[in-house]
Every structure is written in C-alpha cells, then in structure tokens.
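Peer 1: my questions are about this predicted structure, shown below with the sequence.
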Amino acid sequence: MIIKNICVNDELANGVTGRIVDYIENNNSQVSHIKIKCDSANVGRLHRISCPYCHGHDTICVTREIDTIDQQDNSFQSKKGIKQFPLRLSWAMTIHKAQGITVDQVVISTKDFFGSGMGYTALSRVRTLEGLFLIDLHFDKFYCNENIDRVLSQMKEMKRKQPIFQQSSNYLNILSHNIEGLKCNFNAFRNHHLTQNADLICLTETWLSYKNLINKFDMNGYHLIHKSRSSSFSNDHLLHSQKRGGIAVYYRDSISVQEIDSCEHLNLEHITFELLKEKIIIVNCYRSPQQNKTEFLTNIDHHLKEIGIERKIILIGNLNENSLSEKSKPIETKLNTLGFINIYQNLPTTNNLTSLDCLYCNFTLKQNHHKGIGVTYYSFHDTLMFSINNECQINNSNHEIEYNYVEKMEVDDTVPAPSPIVNIPKKSYKRKNQSNDDISNKIFKNTTISTTTDETTNAMTEKQIIFLQNVNDIIEKSILEKSSTTLTLDEQLSIIGLKKVKILGDGNCFFRAISHQLCRNETNHKTIRSTTINYLIKNKDKFAPFIDDTDSTIDKYIKRMSRNGTYADHLAVSAAAVTINKNIIIHEIGKKPLLIPGSDFIDNQLHVCYYPDKLHYDSVLCIDNNSGFLPFQDILST
C-alpha cells in the first residue's frame, strides 16, 4: 500500500494498493525504484507517459522519499531523516483508508467496528452482493449517530412545484416576454420548455423591421403576427425612425383569432386580436421609455374604448412603468379607473428587480387561474406565465369585486384578489448588470404574499389550532434562565448574533416589521394586513373559538383588525405567518424565542422582537444585516 500522496491528480495517493513486480537498481547496486502493478488500472496514467521504466506497461514506479523523524520530545531538536520508500505490506485495509474506493470483492470483519456509520461505509465499498464476504457479523456494531433523526427533521422536503401551464383543453396558457431581439435569441426562445407549452405567446421588443424575412422565425404548430415599430407610428413621429421596438404574437394552429385594427392610425405599438372561442380580446402592447406617458395614455384609452370597454380584455406587455416604485404611476392609475387590475402587481419581472412587465385584466378571475414568473438567461426581462380557465370566468368589472370587508378596511383598496404562491428560482448570470435602484426588494422577489391553496390552508390551520390552543402554556414556558434576565434585549439578541432594527410605532408596527423582513422597507404593511384579513375571512369558522371578550365575535374582530393602526395580536400574527409561508420567530426580553408556525420548513424564518409594555414590534436581523436564522433546538414551539 502506498502510504503517502505522491501525485493526487494521477491517483497516486495514500491508500492505493497493488503488487510489487520488479526492482530497479542504480549504478551502485542499490534499489532506486520499485515497480508496482496497482489494483486499479486508472492509477498512474500520467506517470507512464514520462517514466522510461513504465512507458508501455501497466505499472508505476515508486522512489525513495525523505521521511523526517517525528519529534515527540521537544528537547530533541535535530532534524535527522532517512530516505525510504512510502510503501508498507498490506494484507488488509482499515475502513478509514477504504473510504472513497469501490471494489469487485471485499472481505470484512465486523468485530472491531467502533463509531457510527462504520458498518455502512464498509458494506458500501463493494459493487455487488456476490462480491461481499463477511468473516463475522456483530449486529450491535451497526448503528447511526443519535443526532440523525434531529438533522433529518430539519432537512427540506423535496416537493414538486405546481406547474403554471395546465395541460387541459379548458385552459388557455399565455406567455408574455420582452425578448430584446427575436433574431439573436430565436433559437433559445424556440427551444425553451416554457415556449413549447404555451398556447399564446406575446412578444415585445422583437427589434425586427420589414426588411427582415419574417418567415425565418416561423415555429411548427404556430401562426405568427408581427408588427414593426415604424408601422406603428406616423412618419412625423419621433419613434417612427428609431430602431428596435416591434411586437409579435404566436398562436397555436388550434386557436381561432381575429385581428382587430383601429379605425384611425394611433401612435401606439400594439397588436390587438380576439380569441373567437374564448371571446377574450388580447392587446399585446409596448411603450418605449421615449414615448410620453400622456400621449400613450390618450391613445390606449381611445383604443380600449373603441374596442368596447365592457368586453373581456387582457392588456399584456411591457409598459415601462415600475409598479414597485413609490413614485406616482399614472398608467396604472388610469387603467385602474377603467376597471383594469395588474395581475402581476408587486412582482419583480426584470433582472434588477423592477416590475415593468404587466398583465392587466378588466374582468373578474375565479380562483382556478394560475400565474408565475419564468426566468431566461438571454434577456433582461423574465417571462410572465398565465393560465386561465376560459370556461369559468365572468364579465363583472373589477370595480365591483372585492372581499366582504374591503370597503370598510382602512388599508390599500387596490390590492387584487390573491392567487396561489409561485416561487420561481432566479438566475444571476444574465448579460446585463444589476442596478441598485430596487435592491431593497431582493428578498421580496422570492416571497409572494398571498393566500394559500385549500390543501395548504387545511394543513396549516391544524398547526395554527394547536398553537392557539397552547399559546398561553407556551408563553409561560418561554422564560430563560435567571442568569439571562438581567440582560437588555439588545444584549440578549447580540449573544445569538442578531440585532434589532427600529420600526415606526403607529399601530401597524407588526405588519411594518414583516414588510421590513421581506423587502427591507416598511411600505408593504398595508398589503400584508389586507392578505392577513382575507385569510381570516376565509377561515373565520376555525378561528372563531379563539375570540375573547374584547370582540365577542369573529366578525367584530375582523372588522376591528381591518382598520389601519390596529395593533396585531397572536391571532393576527398566526394568520400572517401562513399568508407569507414563513415561521415567525418572536424575541422578547428574558424569554426564549417563540415560533409562530407558518411553514413546513424550519429554515423559512422571519424574526421580530416584541415589547409587551409598549405593544410594539421591531424587525430583527443578523449582525451582518442578513436574514436571521435559529436552529430548531433554540426555538420554543408546539
């Protein structure tokens, strides 16, 4: 056995075994090389290229190397050494040495096993059961580490994400994408699995003109409609002669559409058509950043009213207005007044986490529609995926559809009806640099606030019920040891690597703290309160038993909790945890951190601290400003 790493890249490493086949002597009749035929033919392939003794053979040579004497006695300072071959006789091998090798046959003795996992390591070295020979078998020598169960309980469960596009004739699968050049990205776009599952594909910024041969961009099974930028604007318009722009629509052969043209020429980059079977009008639209918003709004308003605002219309595309911005949004405001709601409001759709791409709808969507964001490597923009059940939608205007309590709620009245959570993993290797404009929304990118599906709701409600039934007992057990009660909350947090971040105390502090945890600012507190109330409304029968004398009924509780500035209690905190799919960890001075269940995964955590004397919440982060995390054993839970 070789007992030293001679050349790891050539697999000449400690633990390699073989048979001595020859000796090579020098001019002084001393052995200078020992030739070995290794058990593995892969060992020494590079060595055989340059070694004159092994070239053309299946052997390797081992030479003498200096082996410094161990200096166990500190007083022994001399560095005496001898030259020796790094080999030793090997009739057997320890399991430690055998880690990483695979053999055809192995003979194992189990009587001297010690430590967890040794039996597994030994048995798993052999390729087949027929090649395994046991000299003895001691069952008590095979055991696992006692922490295995605890570690396994903290591991993420692999779950398949619910696909957005539905494989049913009752659903229409729509894909929208700012492709930033159909010609240069056509092969990637055509072969993308999302493209192949879409019934209707709406593209903006094709960068094609009439000079391009459009038939070069045909796809099997689809029809193509394309409109260049120059054909969308009058000759005297600023954008008429500008390059880029352009819009296109691909629709499947099985879909019947009728293109709709305006009665007069509008300076509007759009393709409008009606889906004849579904009786839905699609307006695929692009607004260049160089086009004045006032002009765009005038033209789009004229076009929509010409179509008939009472009809079912989906306005889709890239309007270059960031819905995540705190600045005024005239396009969104105008479309809201016309009865349109952006289904992708507050969802980042670009590489720098802005929300420029949109899908506005002027009719009410039932809960059986699906939406999501799909990543691409070739464009600055992500794709919008939308699957709509074309048999179950209704014509009611979005102005008339809200939850029962929304009219009375002193929160954001423009929040659309929530939809199922869809988390799409982001990729960071796109070709454009990320800007710092909306860097505060990074965490919010992967945490969509919404109500859960019925299946998840039932499962999480059971956890909530257990928590709410035992919350008083849990709080009593949360007292830390007396030695820690003299610490301030800041000191208590710093011991475990955390710090608090101050939150505005206006009665909305809990929802502001959660907003800060998700997107590093407090501005989304109204949306979080609204979705929490919606969840309570849908599950009020299950929450009703936990209402105390303050409100007497669940309806009165919901009405009070809906008001802006109402402090959140344990009932609202528990509901909020489910809507954001996070375990909320509450820190309080002198008490062990308390887990409010909201997720099946222990590492899905948000941290806040609570001051019972002030009825106030602050946000909690790591010292390095990253999100906080505590292992399961350090948290108090049901």
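Peer 2: Now that the structure is in, tell me what you want to look at.
Peer 1: going by C-alpha atoms from here, please, whenever you check contacts or count neighbours.
Peer 2: OK.
Peer 1: does residue 21 touch residue 35 like I think?
Peer 2: Yes - under the criterion of C-alpha atoms under 8 Å, residue 21 makes contact with residue 35 at 5.8 Å.
Peer 1: neighbour count: these two, which is higher?
Peer 2: residue 35 (20 against 12; other C-alpha atoms under 10 Å).
Peer 1: thought the more buried one was touching residue 44?
Peer 2: No - assessed by C-alpha under 8 Å, residue 35 is found out of contact with residue 44, at 11.6 Å.
Peer 1: anything in contact with each of these two?
Peer 2: 59-60 (C-alpha atoms under 8 Å, 6 or more residues apart in numbering).
Peer 1: residue 34 looks like it's in a strand, true?
Peer 2: Yes - the assignment for residue 34 is a strand, going by DSSP: H, G, I helix; E, B strand; the rest coil.
Peer 1: that one - nearest residue in space that isn't next to it in sequence?
Peer 2: With sequence-adjacent residues excluded and distances taken as C-alpha to C-alpha, 6 or more residues apart in numbering, residue 34 is closest to residue 23, at 4.8 Å.
Peer 1: contacts only, for that neighbour.
Peer 2: 31-35.
Peer 1: if you set the cut-off to 10 Å instead, what comes out?
Peer 2: Contact analysis of residue 23 by C-alpha atoms under 10 Å, 6 or more residues apart in numbering lists 30-36, 61-62.
Peer 1: and what of residue 34?
Peer 2: Residue 34 sits in contact with 20-25, 59-64, 85, 87, where contact means C-alpha under 10 Å, 6+ apart.
Peer 1: try this one side by side with the last:
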Amino acid sequence: MLTRNIDIQNGLVNGAFGILLRVVYSENDQHIIKLGLKMDNETSGKNNRTPADDMVYIERAEENLKQKGVVRRQFPVKLAFACTIHKVQGMTTTSAVVSLKSIFEPGMAYVAVSRVTSLSGLYLLDMEEKKIFTNPEITAALENMRQANLDDMMPLLHVRQTLSRSDVFTIVHHNTEGLPAHINDIKSHHELCLADVLCLTETHLRGSFVAESLHLENYNLFKRNRHLSYTNFPQMANRSGGGVAVYVKSDIQVHEKQYIHNVTDLEFLALKVEAPVSALIAVVYRPPDYILRPFLKNLCKQTNHGAV
C-alpha cells in the first residue's frame, strides 16, 4: 500500500494498493533505488507506467523529522495484506473480504461493506448483527425531524405565479465567487433567470472588457470592478477577486449613478430605476479582510451624505 500522495491526479495516493513485482538496484553500489508495482486499480498511475512492463516505479521519499538535522529516506510503501476500515474510507473495489470482529464505532460496518460495487463481491467474516449499528443520536435526530409534505414543495422547474405577475418586481442577490466560473450555472438556474434585477457580488472581473459569454439574453449588465472601488486602501484595490455587477432586464428603464459625491473605499454599484417602478438599488460588497468597524463607519458616512 502506498503511504503518501505521490501523484493525486493519476491515482497514486495514500491507500492505493499494488503488488511488488520488481526491485531495481543501482549499478554502482547495488543499493535499491526503485520499486516496481503493479497497481490493483487499472487507472492508478496510468500516466506514470512504463510501456515495457506496465508497472509504476516508486522512488525513495525524503522527509525532515522533528529532531534537528535528522532526515528519513524510505520508500512510501508498506505491506498491506489487510488494512483498517478507517484507511479504506472512500475506496471503491469490485471485491473485498470484510471482518466485523473489531468493530468499535457506529457506522464502521457500513463503511466497510459499502466499499464494493456489488453484493457478489462482498465476503463477510466474523458476522455479528450487533456489530452493525448506528449512532443513537442520529436515530433520535431523524425521529424528531418534521416530515416533509411533497405536495407543498416547489418542483425544481416550476415557475411560481408570483414571479411572473406584472405587478411584482423581483430583485435577487447572489454571491457568485467568480462570475466567469459560474455564468453557466446562473444561465440555467430556474429562479435566477426570472429576476427583474439580478445583483451579484464577488464577480472577480478585471478590466473594462466583458466577454460575450458573460452577457445574459434580454438583460443589460452594469459592473464595477474592485480596482475602481478604493482610494485610501491601495492594497485592497490591487488584490484579485471582489467586484459587483447587476443584470437588469432590457425593458426596465434604469441608469447607473456612476459618480456619487464622497463615496470612496466601498465596492458598490448604485442604480436608479425609473420604470416600471421607482427605486434606488445599491449593491455593496465587504471583503472578509475589510474590518467591519471601519467598513460600517465608511458606509454610514456615505449614507449620511445622501449617497444612497
């Protein structure tokens, strides 16, 4: 079994199994320099295998120990004719022999027997029904949960009548954590696409150019990037991320209040809606490292000046 993550993308991870088929020695001093493994999982180490023998070769790993100046060099493998249930959490295999003899925690038996892809590949040893048990707190919590009435739940693609009424003006706010990365999620969301005004924070947009893929059909886009939002905090203005944006349906009369007196050091966007309703919409984002007290002080100062 491998005992450390060597190449996560290729499945050579801590807990991966293989058979030792070859030991490679140095030509000079006959020290062992590599171990050749045939991995149990056909996809593990696929990009690391040698074409000649279809094996994965593991080299020594070096690790600094707590003792000053002490370095340990060893191959990150160990014998594993069997392994603990905790070690195989997350593993998937076609067959396994599971011993329930030493079960001592709730849920351990479930973790063990659920590693296989079919019942035909599961072999049980030391079978005792009392070893298969759950945490009593979980059972109590489930019993106390209110039963959901499926008749009262909104189906995933159901359009609520209140969102399609002409006398309802719908404003939605959402933290995107990166608009380019999640624009397709927004376009396909069954409720976000019903908003008259969609306010977004943490857009992570940079520069003045907006890619065509970031435009929503039948919406106009207004945005303010982070680097334009700070005057007295240049360290925040130069950081990536942040930014706000607002999508407004094309049939809504709106204009952006681009220059508001005394408004500095806030990531914000202010829009004046003229029709079909009259409203002033302000979207404000506070970065996690913007200390709350000065942020609120600055926000209140701008509000008192009539900015919002």
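Peer 2: Done, it's in. Everything numeric in this text was worked out from a predicted model, so none of it was measured.
Peer 1: just the ones in strands from the contacts of residue 34 of the first structure, please.
Peer 2: 20-25, 60-63 (DSSP state E).
Peer 1: now those residues in CSV, with distance to residue 445 of the first structure?
Peer 2: Output for these, formatted as CSV (distance: C-alpha to C-alpha, whole Å):
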residue, distance to residue 445 of the first structure
20, 62
21, 64
22, 66
23, 67
24, 67
25, 70
60, 56
61, 58
62, 58
63, 59
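Peer 1: out of those residues, who's the most crowded?
Peer 2: In those, the most neighbours by other C-alpha under 10 Å go to residue 60, 25 neighbours.
Peer 1: residue contacts, the corresponding residue of the second structure for that residue?
Peer 2: Taking TM-score structural alignment, the alignment pairs residue 60 of the first structure with residue 56 from the second structure. Contacts for residue 56 of the second structure (C-alpha under 10 Å, 6+ apart) come out as 12, 18, 20-22, 34-39, 44-50.
Peer 1: out of these, which are buried?
Peer 2: Among these, the ones that count as buried by 16 or more other C-alpha atoms under 10 Å are 12, 18, 20, 34-39, 44-46, 49.
Peer 1: and the contacts of residue 23 of the first structure, which two are the farthest apart?
Peer 2: By the measure C-alpha to C-alpha, 30 and 36 form the most distant pair in the contacts of residue 23 of the first structure, at 17.6 Å.
Peer 1: report the separation between the equivalent of the residue nearest to residue 34 of the first structure over in the second structure and residue 30 of the second structure.
Peer 2: When the second structure is aligned by TM-score structural alignment, residue 23 of the first structure is paired with residue 23. Residue 23 of the second structure sits 11 Å away from residue 30 of the second structure, going by C-alpha to C-alpha, to the nearest Å.
Peer 1: please apply the same query to residue 173 of the second structure.
Peer 2: Taken as C-alpha to C-alpha, the span from residue 173 of the second structure to residue 30 of the second structure is 67 Å.
Peer 1: swap in residue 171 of the second structure?
Peer 2: Residue 171 of the second structure is 73 Å from residue 30 of the second structure, by C-alpha to C-alpha.
Peer 1: do the same with residue 37 of the second structure
Peer 2: 20 Å.
Peer 1: residue 63 of the second structure now?
Peer 2: 23 Å.
Peer 1: what segments of the second structure are strands?
Peer 2: Counting by DSSP E, the strands of the second structure are 18-25, 32-39, 56-59, 61-64, 71-74, 96-99, 122-125, 171-175, 197-201, 219-224, 244-249, 253-256, 267-275, 279-285.
Peer 1: need those strands in CSV (columns: distance to residue 136 of the second structure).
Peer 2: Conversion of the strands of the second structure to CSV gives the following (distance: least, C-alpha to C-alpha, whole Å):
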stretch, distance to residue 136 of the second structure
strand 18-25, 38
strand 32-39, 40
strand 56-59, 45
strand 61-64, 42
strand 71-74, 44
strand 96-99, 23
strand 122-125, 25
strand 171-175, 37
strand 197-201, 42
strand 219-224, 52
strand 244-249, 46
strand 253-256, 57
strand 267-275, 48
strand 279-285, 43
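Peer 1: so for residue 137 of the second structure, which of those sits nearest?
Peer 2: Using C-alpha to C-alpha, the strands of the second structure put strand 96-99 closest to residue 137 of the second structure, at 25.6 Å.
Peer 1: in the first structure, which residue range corresponds to that closest one?
Peer 2: Using TM-score structural alignment, strand 96-99 of the second structure pairs with 106-109 in the first structure.
Peer 1: which stretch of the first structure lines up against the top helix by length along the second structure?
Peer 2: When the second structure is parsed with DSSP state H, its longest helix is helix 292-304. Helix 292-304 of the second structure corresponds to no residues in the first structure, going by TM-score structural alignment.
Peer 1: just give me how far that helix sits from the chain centre.
Peer 2: 32 Å (C-alpha atoms, centre = their mean, to the nearest Å).
Peer 1: what of stretch 61-79 of the second structure?
Peer 2: 32 Å.
Peer 1: can you list the residues that contact it?
Peer 2: Contacts of stretch 61-79 of the second structure (C-alpha under 10 Å, 6+ apart): 1-6, 14-20, 32-35, 37, 58-60.
Peer 1: is it true that residue 121 of the second structure touches residue 92?
Peer 2: No - taking contacts as C-alpha atoms under 10 Å, residue 121 of the second structure lies outside contact range of residue 92: 11.5 Å.
Peer 1: find residues that contact each of these two.
Peer 2: In contact with both residue 121 of the second structure and residue 92: residue 115, using C-alpha under 10 Å, 6+ apart.
Peer 1: how far does stretch 93-104 of the first structure stretch from start to finish?
Peer 2: First-to-last distance for stretch 93-104 of the first structure - C-alpha to C-alpha - comes to 15 Å.
Peer 1: now swap in stretch 361-373 of the first structure and tell me
Peer 2: 17 Å.
Peer 1: for residue 118 of the second structure, what is the corresponding residue in the first structure?
Peer 2: Under TM-score structural alignment, residue 118 of the second structure pairs with residue 128 in the first structure.
Peer 1: quick one: neighbours of its match, just the number.
Peer 2: 12.
Peer 1: thinking again about what came up before, could you give the angle of the longest helix of the second structure to strand 279-285?
Peer 2: 160 degrees (axes from the mean of the first three to the mean of the last three C-alpha atoms, to 10 degrees).
Peer 1: list the buried residues in helix 292-304 of the second structure.
Peer 2: In helix 292-304 of the second structure, counting by 16+ other C-alpha under 10 Å, buried: 298-299, 302.
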